[in-house]
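Novice: Take this sequence and fold it.
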Amino acid sequence: MDVLFTFVPRENQQERLQAEFPEVNFRFLYKDKSFLPTADIVVTYGEDLTAEDIESAENLKWIMVASAGIEKMPHAAIAKKEIIVSNVKGIHKTPMAESALAHVLSLKRSLPFIYESQRNREWNRKTKSSELAGSTAVLLGPGAIGSEIGRLLQAFGVKTIGCNRSGNDAEYMDEMVSIENVSAVLPDADIVLSVLPSTKETYHLLKKEHFQAMKEDAIFMNLGRGDLVEDQVMLGALENGEIGYAVLDVFEEEPLPADHPYWKMDNVIVSPHVSSHSGKYVERALDIFIPNLHDWIEGDKSPSNPVDMKRGY
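Specialist: Below you'll find the model as predicted:
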């Protein structure tokens, strides 16, 4: 059996795989797809496979995506060949929840102002700091990541309102609303945070009227996918003072162009799609892949975290 990694894990992680599966031929090659035609399984971040690659992969039966998003994959080509796709849903919750909390606390406790004062050698105590306790957060997408963010926010005394398609209950949410009714809770939100995936339903989901419904000092955070908000709508909300701050980890165009207005805006934090980064990322991905590979070898062709390519998650 041939397993192709299109990224290169650390040496100790490669050794872990080879020791666990001596009968498997592993290839760890950064974006080198020359062995794709013979690969039975491909492990990828999901951004480097084309329809032509899938067509050339004569033996490919399973793609394990070491990410949650699959929007950049050639869906039709994969579906045509009935290739099984799974991902590593759940491994992002700890680093992303910590990133969300770090950004919120940083803004509430005026850390950007304090750091800037230090750089300028200014003893300036006019921080305008506020407290996180007693605030309200609306979380778009209270799944594994959103619920973990909710858990941490609740520990700081924050009221959490979850928003999903159904409006059904989710963990660590004090209230729930459906996406179609989200406008009803936006005026109460001090924080609006999205971890939604990129699907047909979420594409440009938030409109101008949603930002107009938010508090003028609200913090909007997008840690999900950049196409949740049309770029000009986001810019307009910030330039017109419809919200107080935006923390953006994802963008419609990545990398963000050097001449984009966000870079120079005082009410924007540009985070270059790093909220899920962690030294434990690949280790956690392998913790999912290894049991699935054992099952696959023994004949169970239904790995955990299967992805519905039609729904997009």
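
Novice: From now on I want contacts and neighbour counts done on CA atoms only, so please keep to that.
Specialist: Will do.

Novice: what's next to stretch 170-186, contact-wise?
Specialist: With contact meaning Cα atoms under 8 Å, 6 or more residues apart in numbering, stretch 170-186 is reached by 138, 140, 142-143, 147-148, 150-151, 154, 159-169, 192, 210, 213-215.

Novice: Kindly report the same for stretch 98-111.
Specialist: Here stretch 98-111 has contacts from 112, 127-132, 149, 152-153, 219, 221, 223, 247, 275-276, using Cα under 8 Å, 6+ apart.

Novice: does residue 142 really touch residue 165, like I thought?
Specialist: No - at 10.4 Å, residue 142 and residue 165 do not qualify as touching, with contact defined as Cα atoms under 8 Å.

Novice: And those two? Which one has more around it.
Specialist: residue 142 (27 against 13; other Cα atoms under 10 Å).

Novice: Need the three-state assignment for that one.
Specialist: coil (DSSP: H, G, I helix; E, B strand; the rest coil).

Novice: so of the contacts of stretch 170-186, which ones are in strands?
Specialist: Counted as lying in strands by DSSP state E, out of the contacts of stretch 170-186, are 138, 140, 159-164, 192.

Novice: What segments of this structure are strands?
Specialist: Under DSSP E, the chain gives strands at 2-5, 25-28, 41-44, 62-65, 84-87, 136-140, 159-164, 175-178, 191-194, 219-222, 245-248, 268-270.

Novice: For those, give me a markdown table that also has mean neighbour count and distance to residue 35.
Specialist: Listed next are the strands of the chain as a markdown table, based on neighbours: other Cα atoms under 10 Å; distance: least, Cα to Cα, whole Å:
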| stretch | mean neighbour count | distance to residue 35 |
| --- | --- | --- |
| strand 2-5 | 21 | 7 |
| strand 25-28 | 16 | 8 |
| strand 41-44 | 22 | 10 |
| strand 62-65 | 23 | 14 |
| strand 84-87 | 24 | 19 |
| strand 136-140 | 25 | 40 |
| strand 159-164 | 25 | 41 |
| strand 175-178 | 18 | 46 |
| strand 191-194 | 24 | 38 |
| strand 219-222 | 24 | 37 |
| strand 245-248 | 22 | 37 |
| strand 268-270 | 19 | 37 |
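
Novice: Figure out which of those strands is closest to residue 299.
Specialist: If you check each of the strands of the chain against residue 299 by Cα to Cα, strand 62-65 wins as the nearest, at 12.9 Å.

Novice: mind checking how far the closest one is from the chain centre?
Specialist: 18 Å (Cα atoms, centre = their mean, to the nearest Å).

Novice: cool, stretch 198-205 as well?
Specialist: On Cα atoms, centre = their mean, the centre of stretch 198-205 falls 14 Å from that of its chain.

Novice: Could you work out the end-to-end span of it for me?
Specialist: 10 Å (Cα to Cα, to the nearest Å).

Novice: run this one through as well so I can compare:
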Amino acid sequence: MKVLFTFEITNDQKMRLENKFRDVTFQYNKKGDTTDVESVEILVTYSSEVDSSLLERAKKLKWIMTASAGVEKMPLLEIAERNITLTNVRGIHKTPMAESVLAHILALRRSLPSIYSSKESKEWSRPDDSTELMGSTALILGPGSIGSEIGRLLQAFGVKTIGCNRSGRISESMDKTIVFRDLMLELPKADYVISVLPSTPETRGLLTREHFSAMKETAVFMNFGRGDLFNETFLINALKNNEIGQAVLDVFEVEPLPLENELWTLENCVISPHVSGLSSKYVERALIIFEKNLELWIESNVNLENLINLFDGY
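Specialist: Reported below is the predicted structural model:
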């Protein structure tokens, strides 16, 4: 059995794998290098590296472990037709992403941008717009592992949390859970509207112009899921017309965000270059999932953790 990594891991991590799985042959390529994919049964890579041409070359491929959470850009139907197993690293982003969301909220509510700016200009100026999280309400779109962790942290600050998903299934760290069709009822109550939704047929274009109009004029809208959740024109108009207070965006319809995109020019919009999930522990956590699944694969090839439904896309 041969396993190919198309991103670099540390020598200690290589040694651990090789000592634990002595009957497995491991090959470690640099990022994006799919040399020798023709001979591998298992491919450990990022989702952006897998396309139709790679699948055409990888005749022996049986399992793809993507070190990404999102798989929407992968050729899922072709993977299904080949009967290739696909797993991801769902869950490893929850800590850095939840901390990123909380950091942005605290920065805005405690006026940190103004404080930093005053320091740069050597101006002793006290902001007059600082407020508290205590007693506010957050509406979290996608209260899965990441959304629930965001909810847990916010509840510690006295924030009421409302989860929103397609099924209405009760989620951890949510005071209340609603379904997508009830969004319009809850949006006017939310001080923070936070999306960590994946890209699926049900979530693409989920938010409309009417949804932004229904938000509080002081609401902070945050998108840390996928950029196809809404048409960016709707958000730009809402920000320009002061229909909402602020936006914090980590994902976009087109990435990198084009220089001509009007979002760059809006003072009430924070641009984050898709970095909320970054962490020095990223690969370490991904390998924990991979090792568990490799043990299962060797034993029976069934019941793998984070198995992707190739037709639902998650």
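
Novice: if we can go back for a sec, from the contacts of stretch 98-111 of structure 1, list just the buried residues.
Specialist: 132, 149, 152-153, 219, 221, 223, 247, 275-276 (16 or more other Cα atoms under 10 Å).

Novice: Take these and keep only those in helices.
Specialist: Of those, the ones assigned to helices by DSSP state H are 149, 152-153.

Novice: which parts of the lengthiest helix in structure 2 are buried?
Specialist: Assignment by DSSP H gives helix 282-299 as the longest helix of structure 2. Buried positions in helix 282-299 of structure 2, judged by neighbour count with 16+ other Cα under 10 Å: 282-283, 285-287, 289-290, 293-294.

Novice: residue contacts, the residue nearest in space to the middle of structure 1?
Specialist: Among the residues of structure 1, the one closest to the centroid is residue 224, at 4.2 Å (Cα atoms, centre = their mean). Applying Cα under 8 Å, 6+ apart to residue 224 of structure 1 gives the contacts 194-198, 249-250.

Novice: Once you drop chain neighbours, what's closest to it?
Specialist: residue 195 (3.8 Å; Cα to Cα, 6 or more residues apart in numbering).

Novice: thinking that neighbour is in contact with residue 138, fair?
Specialist: No - contact criterion Cα under 8 Å: residue 195 of structure 1 and residue 138 do not qualify, at 11.1 Å.

Novice: picking that back up, with respect to residue 303 of structure 1, which of the ones in helices among the buried ones among the contacts of stretch 98-111 of structure 1 is nearest?
Specialist: Distances from residue 303 of structure 1 to these, taken as Cα to Cα, are shortest for residue 149 (26.8 Å).

Novice: Please name the nearest non-neighbouring residue to the residue sitting furthest away from the middle of structure 1.
Specialist: Using Cα atoms, centre = their mean, the residue of structure 1 lying farthest from its centre is residue 123. It sits 37.8 Å away. Counting by Cα to Cα, 6+ apart, residue 123 of structure 1 lies nearest to residue 117, which is 6.9 Å off, once chain neighbours are set aside.

Novice: And the one you found, what's its match in structure 2?
Specialist: Counting by TM-score structural alignment, residue 117 of structure 1 corresponds to residue 118 in structure 2.

Novice: Check the gap between its match and residue 125 of structure 2 for me.
Specialist: On the measure of Cα to Cα, residue 118 of structure 2 and residue 125 of structure 2 end up 6 Å apart.

Novice: okay, those two: which has more neighbours?
Specialist: Shown here are residue 118 of structure 2 and residue 125; by other Cα under 10 Å, residue 118 has more neighbours (15 against 11).

Novice: Next, count neighbours for residue 250 of structure 2.
Specialist: 21.

Novice: show me the contacts for it.
Specialist: By Cα under 8 Å, 6+ apart, the contact set of residue 250 of structure 2 is 223-225, 271-276.

Novice: Generate CSV for those, with distance to residue 47 of structure 2 as supplementary columns.
Specialist: Listed next are the contacts of residue 250 of structure 2 as CSV, based on distance: Cα to Cα, whole Å:
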residue, distance to residue 47 of structure 2
223, 21
224, 18
225, 16
271, 24
272, 21
273, 18
274, 15
275, 17
276, 18
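
Novice: Of those residues, which pair is most distant in space?
Specialist: Using Cα to Cα for every pair in these, the one that comes out farthest apart is 225 and 271, at 14.0 Å.

Novice: show me the contacts for the closest residue to residue 270 of structure 2 other than its chain neighbours.
Specialist: Distance criterion Cα to Cα, 6+ apart; nearest residue to residue 270 of structure 2, sequence neighbours excluded, is residue 248 at 4.7 Å. Applying Cα under 8 Å, 6+ apart, we find residue 248 of structure 2 in contact with 104, 220-223, 269-272.

Novice: State the pair within those residues that is farthest apart.
Specialist: 220 and 272 (14.8 Å).

Novice: Excluding residues flanking it in the chain, which one is nearest residue 160 of structure 2?
Specialist: residue 137 is the one closest to residue 160 of structure 2 (Cα to Cα, 6+ apart), at 4.6 Å.

Novice: hang on, that neighbour packs against residue 157?
Specialist: No - under the criterion of Cα under 8 Å, residue 137 of structure 2 makes no contact with residue 157, lying 10.8 Å away.

Novice: Quick one: end-to-end length of stretch 161-180 of structure 2, please.
Specialist: So stretch 161-180 of structure 2: terminal residues 16 Å apart, Cα to Cα.

Novice: In structure 1, what stretch matches stretch 290-297 of structure 2?
Specialist: Against structure 1, stretch 290-297 of structure 2 falls on residues 289-296 (TM-score structural alignment).

Novice: Mean per-residue distance, the matching stretch versus structure 2.
Specialist: Mean deviation of stretch 289-296 of structure 1 relative to structure 2 after superposition (mean Cα distance after the TM-score superposition for structure 1): 1.1 Å.

Novice: that older thread, what distance do you get for the residue farthest from the centre of structure 1 to residue 110 of structure 1?
Specialist: Here the criterion is Cα to Cα. By it, residue 123 of structure 1 lies 14 Å from residue 110 of structure 1.

Novice: What of residue 178 of structure 1?
Specialist: As judged by Cα to Cα, residue 178 of structure 1 and residue 110 of structure 1 stand 33 Å apart.

Novice: now swap in residue 170 of structure 1 and tell me
Specialist: Distance from residue 170 of structure 1 to residue 110 of structure 1, by Cα to Cα: 31 Å.

Novice: Tell me which of the two has more neighbours.
Specialist: residue 170 (20 against 16).
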